[in-house]
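my questions are about this predicted structure, shown below with the sequence.
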Amino acid sequence: MTLEVEVPDFGSGEHEPAERDLSVPAPEGEEPKNDDRPGKPRKRRRWLFWSVMVLLAVLAVAVLTPLTVGWRVWYQARQDETPRSDAIVVLGAAQYNGVPSPTLRWRLEHAVTLYRKGVAPAIVTVGGKMPGDNYTEADTGRNWLIKERGVPADRVVSVPVGNDTLESMQAVGRRFKQLEWDSAVIVTDPWHGLRSKKMAEDNGIRAAASPTRSGPSVQTRDTQFNYIVRETGGYLSYVLFGRSVRSPSELRPSVTPR
């Protein structure tokens, strides 16, 4: 009988290394030989995924917030809110040596219409004056209502403070507290309604808005679009930073009409 025995080959001096159990830590000073463990790629993919999600969320907020506010400006401009109130507040606009500008006159005319309909028993005119002016916007409006439209003097309150909407609304809020009033219908340009209401409410006034439907701010679609864009920025500036941006109607044209 012949026995065949397989003898290991020791001549080459090479041995296949045995696979190490990865659950056992490598000896001190020895680097792990397998860097392709599944944990690292998975963590990298997870980090990339959440980075993309955060970026998309930021972009969505940056895009959708102005669009939403712009829609609210547009929507508010189309509302005509005339609840029974303590007063009709006419926001200021340019005046020329005691004569209302076309924008201010349209607002005053609209306020007279609301007053005669019984929306409120009083009209409040608002606005200070520019350097070098002899008259304030508020006093110009009050005088015009009394002299040109026959509104009783004791029914018109002048608040001659402010060169922008925020300053004016703060002054109106203080005056309302003195008179123990708390509600108002604000008369201004259509696109200015949302920001005006917000500022009034922040100064303790339950506010509605009844905009004018005539004047420079509603002449063309391009004009309307520009006003909406500007008021969107103005509203965000106020809500986010507490700052007031002057509307175009609050800016004095370089040429005084004759």
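Now that the structure is in, tell me what you want to look at.

from now on I want contacts and neighbour counts done on CA atoms only, so please keep to that.
OK.

just checking, what packs against the helix or strand harbouring residue 124?
Take DSSP states H and E as the rule and residue 124 turns out to sit in strand 123-126. Strand 123-126 sits against strand 87-90, helix 137-149, strand 156-159, with contacts defined as 3 or more C-alpha pairs under 8 Å, 6 or more residues apart in numbering; DSSP states H and E.

need the winner for burial among these.
Comparing these by mean neighbour count (mean count of other C-alpha atoms under 10 Å), strand 87-90 comes out on top with a mean of 28.

give me the contacts around that strand.
Applying C-alpha atoms under 8 Å, 6 or more residues apart in numbering, the set of residues contacting strand 87-90 from outside is 107-108, 111, 114-115, 119-126, 183-188.

go on, stretch 148-162?
With C-alpha under 8 Å, 6+ apart as the criterion, stretch 148-162 contacts 112, 121-129, 136-139, 142, 145-146, 167-168, 171-172, 175.

hmm, who's touching the strand holding residue 124?
Here strand 123-126 makes contact (C-alpha under 8 Å, 6+ apart) with 87-92, 111, 115, 137-139, 141-142, 155-162, 168, 172.

if we can go back for a sec, next step: the contacts of strand 87-90 restricted to strands.
Those of those mapping onto strands are 123-126, 183-187, per DSSP state E.

quick one: which of those residues is nearest residue 205?
residue 183 (5.3 Å; C-alpha to C-alpha).

nearest residue to that closest one other than its sequence neighbours?
residue 206 (4.5 Å; C-alpha to C-alpha, 6 or more residues apart in numbering).

right, and the one you found touches residue 200 too?
Yes. At 7.3 Å, residue 206 counts as touching residue 200 under the criterion of C-alpha atoms under 8 Å.

put this beside the first:
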Amino acid sequence: MLKKSWRSYLLTLFLLVLAVVEIPIIAAGQTTKPAPADTIIVLGAKLIGREPSTMLRLRLEEAVRLYEANYAPSIIVSGGKGWDEEISEAAAMKAFLVRHGVPESAVYIEEQSKNTFQNLAFSQAVMRERNLSNAIIVSNASHIRRALALASQLQLPATGAPAPMADNLYLTTKQYVREGAAMVSLLFIEPK
């Protein structure tokens, strides 16, 4: 009898977490739309050697699409060098964008950040230096809700442009679970 009630408790808890945390993350990734802005901020992600990982490539492709559609005249690429990376994420991102037709002069680099909060805070500093007042934040669909929540905390005027998720069920599930935990942590830990 105890086992059955314990299972019911866990199932209820799981469904509650799903409803309160994961559904808004999934919804934001499907419904968030960008508005024209002064710049596009592309949040960094893992590199493979000197090249963007699948998730980062999808973000960069979305940034190119927005740039070519005249949503913004510039792009800020944001991401430092991880311990297992040969170059900074921002350097690899800029190289990708230039190879895909974005003029080098339209791409600004922020390469000190180590997490999403720093991506946005340090990109906001680049915006201030260049007199840019609002942005479109580009990240994958699973990440856009948290990115916009952090932008709001920083009082960074921004809309979001969710890039697609990888065509890989394991990776996509892992990313949504990770974002759920990260959103919950925002309730208890001040970002820095």
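On my side now, so go ahead. Just so you know, these numbers come straight off a predicted model, no measurement behind them.

can you give me the TM-score here?
Once superposed, chain against chain, the TM-score is 0.83 (TM-score structural alignment, normalised by the length of structure 2); 181 aligned residues with a C-alpha RMSD of 2.5 Å.

which of residue 206 and residue 200 of structure 1 has more residues huddled nearby?
Neighbours per residue (other C-alpha atoms under 10 Å) separate residue 206 of structure 1 from residue 200, with residue 200 holding more: 23 against 17.

so the more buried one is in which element?
Counting by DSSP H and E, residue 200 of structure 1 is part of helix 193-202.

for the equivalent of residue 92 of structure 2 over in structure 1, list the residues it contacts.
With TM-score structural alignment defining the correspondence, residue 92 of structure 2 maps onto residue 140 in structure 1. Applying C-alpha under 8 Å, 6+ apart to residue 140 of structure 1 gives the contacts 95, 98-100.

how near is residue 140 of structure 1 to residue 55 of structure 1?
52 Å (C-alpha to C-alpha, to the nearest Å).

the helix holding residue 200 of structure 1 aligns to what range in structure 2?
Using TM-score structural alignment, helix 193-202 of structure 1 pairs with 144-153 in structure 2.

mean per-residue distance, that stretch versus structure 1.
Aligned to structure 1 and superposed, stretch 144-153 of structure 2 gives a mean residue distance of 1.0 Å (mean C-alpha distance after the TM-score superposition for structure 1).

chain center to that stretch, what's the gap?
How far stretch 144-153 of structure 2 lies from its chain's middle: 9 Å, per C-alpha atoms, centre = their mean, to the nearest Å.

buried ones in that stretch?
For stretch 144-153 of structure 2, burial by neighbour count (16 or more other C-alpha atoms under 10 Å) applies to 144-148, 150-151.

a markdown table please, covering the helices and strands packed on strand 123-126 of structure 1 and showing distance to residue 234 of structure 1.
A markdown table is the format used below for those (distance: least, C-alpha to C-alpha, whole Å):
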| stretch | distance to residue 234 of structure 1 |
| --- | --- |
| strand 87-90 | 19 |
| helix 137-149 | 22 |
| strand 156-159 | 23 |
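
the ones you listed: which one's closest to residue 239 of structure 1?
When these are compared by C-alpha to C-alpha, strand 87-90 sits nearest residue 239 of structure 1, at 21.8 Å.

in structure 2, what range does the closest one match?
Strand 87-90 of structure 1 maps onto residues 39-42 of structure 2, going by TM-score structural alignment.

mean shift of that stretch relative to structure 1?
After superposition onto structure 1, stretch 39-42 of structure 2 sits on average 1.0 Å from its aligned residues (mean C-alpha distance after the TM-score superposition for structure 1).

distance from the chain centre to that stretch, please.
Counting by C-alpha atoms, centre = their mean, stretch 39-42 of structure 2 is centred 11 Å from the centre of its parent chain.

follow-up on the earlier one: distance from the strand holding residue 124 of structure 1 to structure 2 after superposition?
Compared with structure 2, strand 123-126 of structure 1 is 0.8 Å away on average (mean C-alpha distance after the TM-score superposition for structure 1).

so where is that strand in structure 2?
The aligned range for strand 123-126 of structure 1 in structure 2 is 75-78, by TM-score structural alignment.

buried sites along that stretch?
If you call a residue buried by 16+ other C-alpha under 10 Å, then stretch 75-78 of structure 2 has these buried ones: 75-78.

any idea how far residue 192 of structure 2 is from the residue nearest to the spatial centre of structure 2?
By C-alpha atoms, centre = their mean, the mean C-alpha position of structure 2 lies nearest to residue 139, the distance being 3.2 Å. Look at residue 139 of structure 2 and residue 192 of structure 2: by C-alpha to C-alpha, they are 19 Å apart.

before we move on, back to that, pick out the most distant pair among the buried residues of stretch 75-78 of structure 2.
75 and 78 (9.6 Å).

list the buried residues for the helix or strand where residue 45 of structure 1 lies?
Here residue 45 of structure 1 sits within helix 39-77, counting by DSSP H and E. By neighbour count with 16+ other C-alpha under 10 Å, helix 39-77 of structure 1 contains the buried residues 66, 69-70, 72-74, 76-77.
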